[in-house]
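1. quick one: sequence and predicted model below, then my questions.
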Amino acid sequence: MTVSINNTIIAPNTPSELPVSPGAGVYSTSLNDTVSNAFKRSLQPLGAIKPKGNDKHLSTLLENSKAVFKVTTNTVAMHLLSPEWRNLLFKQVDSLLELEEWHEDDKPIISGSSLTFVRMLIFLKARRPGLAATSDGNLVATWTTGDNRLTIICKPNDWIRWVVSTKTDAGCETAAGQTKIVRLPMVLEAYSPQQWFSDGGR
């Protein structure tokens, strides 16, 4: 799910267009469904999701989530990511966690997901991704280069779930899996991951 700071959609395809490799099996299909549901939330027009009930309580939760993300980022990456780089990232998070964009049944971003996300960016030396979130409070990072897309769900304790959608001579191909941050470059090696991670923008 790819959302820019100004709420412009930059993903080339809608979630329903994600193909599933015949050899990927049920796990890949299930993981694609998770990512697709997250995409659908980001593709709704600004203000389409209206919180119900106690707006003040939800607003407090979202503000706390923003603060936790920023403290985590500054603590872990203060000397590794430039202030300008971090400020642009914070603007993305502020936009993602706007009250008008959030459903009351969805969890704000959990701290364990924020930590995994920041550690992943540092380890991969990656450029800033598009951001979204799952309904259970995990950050979703996406990178798109041409027709090729990488989507990563950041789970606590350095666990990540990934989906790759690439265009090959034989057509579109999708692969998915789960791994730890340190193994991600090896897992993605066949897909030329530098197409998504180069130009860290520091």
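-> All right, it came through fine. It should be emphasised that the depicted structure is a prediction, and the values quoted were computed from it without experimental measurement. Residues are numbered from 1 along each chain as shown.

2. rest of the way, CA atoms for contacts and neighbours
-> Fine.

3. determine the longest helix present in this protein.
-> Taking DSSP state H as the criterion, the chain has its longest helix at helix 55-77.

4. buried ones in that one?
-> 58-59, 61-63, 65-66, 68-70, 72-74, 77 (16 or more other C-alpha atoms under 10 Å).

5. got the contact list for it?
-> Residues lying outside helix 55-77 but in contact with it, judged by C-alpha atoms under 8 Å, 6 or more residues apart in numbering, are 86, 90, 93-94, 97-99, 104, 108-111, 114-115, 118-119, 122.

6. that helix: what's the following helix or strand?
-> Secondary structure here is assigned by DSSP states H and E; on that basis, the next helix or strand after helix 55-77 toward the C-terminus is helix 83-96.

7. and the angle for that following helix with helix 55-77?
-> With axes from the mean of the first three to the mean of the last three C-alpha atoms, to 10 degrees applied, the angle from helix 83-96 to helix 55-77 works out at 160 degrees.

8. show me what helix 83-96 is packed up against.
-> Applying 3 or more C-alpha pairs under 8 Å, 6 or more residues apart in numbering; DSSP states H and E, one finds that helix 83-96 makes contact with helix 55-77, strand 130-133.

9. could you pull out the helices for the protein?
-> Counting by DSSP H, the segments of the chain that form helices are 25-43, 55-77, 83-96, 111-124, 184-187, 194-197.

10. thinking again about what came up before, save the buried residues of helix 55-77 as TSV, and put in distance to R183 too.
-> Converted to TSV, the buried residues of helix 55-77 look like this (distance: C-alpha to C-alpha, whole Å):
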residue	distance to R183
L58	36
S59	37
L61	33
L62	32
E63	33
S65	28
K66	28
V68	26
F69	24
K70	26
T72	23
T73	22
N74	25
A77	20
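
11. this is the comparison structure:
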Amino acid sequence: MEMQPISEFTQLVRYQPSLEWLDRSGPKVRSNDDLFHGVAGPGIVPAAVETRQSVEETLFVASADAKIWMSKVAMKLDMGVRERLFRQLDMLHDAEEWMDDGKPIRLESFQSLVRSILVHRIRSNPALALMPNGNVLALWNSEFARLSVEFLPCDKVRWAVHSKSEVNEERAAGMTSLIRLREVLTPYSGGAWFDGG
């Protein structure tokens, strides 16, 4: 039986950087040589088997990552705020209520939320929701007005205000840096939203 030469594809793949990442799932593959051991010619090249986490595992990991990060700044947060955020994280990642097409919380978005609580000394308790992309959405409601703030990565926020009175209805929206959020919301009673007034 005559051995066929190694195909160009196999040669290219064989000399690529190490495939150490394959070590996490399936058979123990420690290097390219292990992956192609015994390959003498063209044929089926073994592929990495992708292991998928269950929904419960994915939600648990996302929630745990957020809680671990928050524990690093916990000493700067009021105990009540910490406990509320922990509860809200658990509610946001409730596997029984989870929509199949939803994405778990983005850590960078959660970090922006916590930093805004610290920077603006937010004492009110907004409702939290997750956007389809995993960003945190904070919602403040009063009888005649509503404020929603989407916390984006890199300390950016997208906000929208809707207010009604007997003579007027007003809507405003924008995007700004986390640092300027209170200032930008000043014409719309920004302090009242954050201070619980």
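-> Great, that's in hand. From a predicted model like this one, the values you see are computed outputs, not experimental measurements.

12. what does the TM-score come to for these two?
-> These two chains, once laid on top of each other, score a TM-score of 0.68 by TM-score structural alignment, normalised by the length of the second structure; 146 aligned residues with a C-alpha RMSD of 2.0 Å.

13. just to revisit the earlier point, between the helices of the first structure, which one is closest to S135 of the first structure.
-> With C-alpha to C-alpha as the measure, helix 25-43 is the member of the helices of the first structure nearest S135 of the first structure (7.5 Å).

14. let me see the contact set for S114 of the first structure.
-> When contacts are counted by C-alpha under 8 Å, 6+ apart, S114 of the first structure touches 69, 72-73, 138-139, 154, 156.

15. and it, what's its match in the second structure?
-> Residue-level alignment of S114 of the first structure against the second structure, with TM-score structural alignment as criterion, gives F110.

16. middle-most residue in the second structure, spatially?
-> Centrality entry for the second structure: nearest residue to the mean C-alpha point is R106, 0.6 Å, by C-alpha atoms, centre = their mean.

17. spatially nearest residue to it (excluding sequence neighbours)?
-> Excluding its sequence neighbours, the residue lying closest to R106 of the second structure (C-alpha to C-alpha, 6 or more residues apart in numbering) is G134, at 5.0 Å.

18. equivalent analysis for L80 of the first structure, please.
-> Nearest residue to L80 of the first structure, sequence neighbours excluded (C-alpha to C-alpha, 6+ apart): I122, at 7.3 Å.

19. quick check: the alignment partner in the first structure of A192 of the second structure vs F123 of the first structure, distance?
-> Matched across to the first structure, A192 of the second structure falls on Q195, judged by TM-score structural alignment. Here the distance between Q195 of the first structure and F123 of the first structure works out to 16 Å (C-alpha to C-alpha, to the nearest Å).

20. and I109 of the first structure, by the same measure?
-> Here the distance between I109 of the first structure and F123 of the first structure works out to 21 Å (C-alpha to C-alpha).

21. ok, now T168 of the first structure?
-> 28 Å.

22. quick one, which of the two is more surrounded?
-> Neighbours were tallied for T168 of the first structure and for F123 using other C-alpha atoms under 10 Å; the higher tally belongs to F123 (13 against 10).

23. corresponding residue for that one in the second structure?
-> Counting by TM-score structural alignment, F123 of the first structure lines up with V119 in the second structure.

24. its match contacts I179, correct?
-> Yes - with contacts counted by C-alpha atoms under 8 Å, V119 of the second structure reaches I179, the gap being 7.2 Å.

25. got a list of what the residue nearest to the centre of the second structure touches?
-> Residues near R106 of the second structure by C-alpha under 8 Å, 6+ apart: 62, 133-136.

26. looking at those, which has the most residues close by?
-> Among the contacts of R106 of the second structure, the one with the most neighbours (other C-alpha under 10 Å) is V136, at 26 neighbours.

27. in space, what's closest to it - neighbours in sequence excluded?
-> What sits nearest to V136 of the second structure in space, not counting adjacent residues and going by C-alpha to C-alpha, 6+ apart, is L130, at 4.9 Å.

28. neighbours around E84 of the first structure, how many?
-> When neighbours are defined as other C-alpha under 10 Å, E84 of the first structure has 11 of them.

29. settle this for me: L92 of the second structure is touching G134, isn't it.
-> No - counting by C-alpha under 8 Å, G134 is not a contact partner of L92 of the second structure; they are 10.3 Å apart.

30. how near is T174 of the first structure to V26 of the first structure?
-> Counting by C-alpha to C-alpha - T174 of the first structure and V26 of the first structure are separated by 13 Å.

31. over to L121 of the first structure?
-> Using C-alpha to C-alpha, which is the criterion applied here, L121 of the first structure is 29 Å from V26 of the first structure.

32. what about these two, which has more around it?
-> Set L121 of the first structure next to V26 and count neighbours by other C-alpha under 10 Å: L121 wins out with 19 against 11.

33. what lines up with E101 of the first structure in the second structure?
-> For E101 of the first structure, the equivalent position in the second structure is taken to be E97, counting by TM-score structural alignment.

34. identify the residues contacting that match.
-> E97 of the second structure neighbours (C-alpha under 8 Å, 6+ apart): none.

35. returning to what we had before: now render the helices and strands packed on helix 83-96 of the first structure as JSON lines, adding distance to D147 of the first structure.
-> Formatted as JSON lines, those follow (distance: least, C-alpha to C-alpha, whole Å):
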{"stretch": "helix 55-77", "distance to D147 of the first structure": "30"}
{"stretch": "strand 130-133", "distance to D147 of the first structure": "15"}
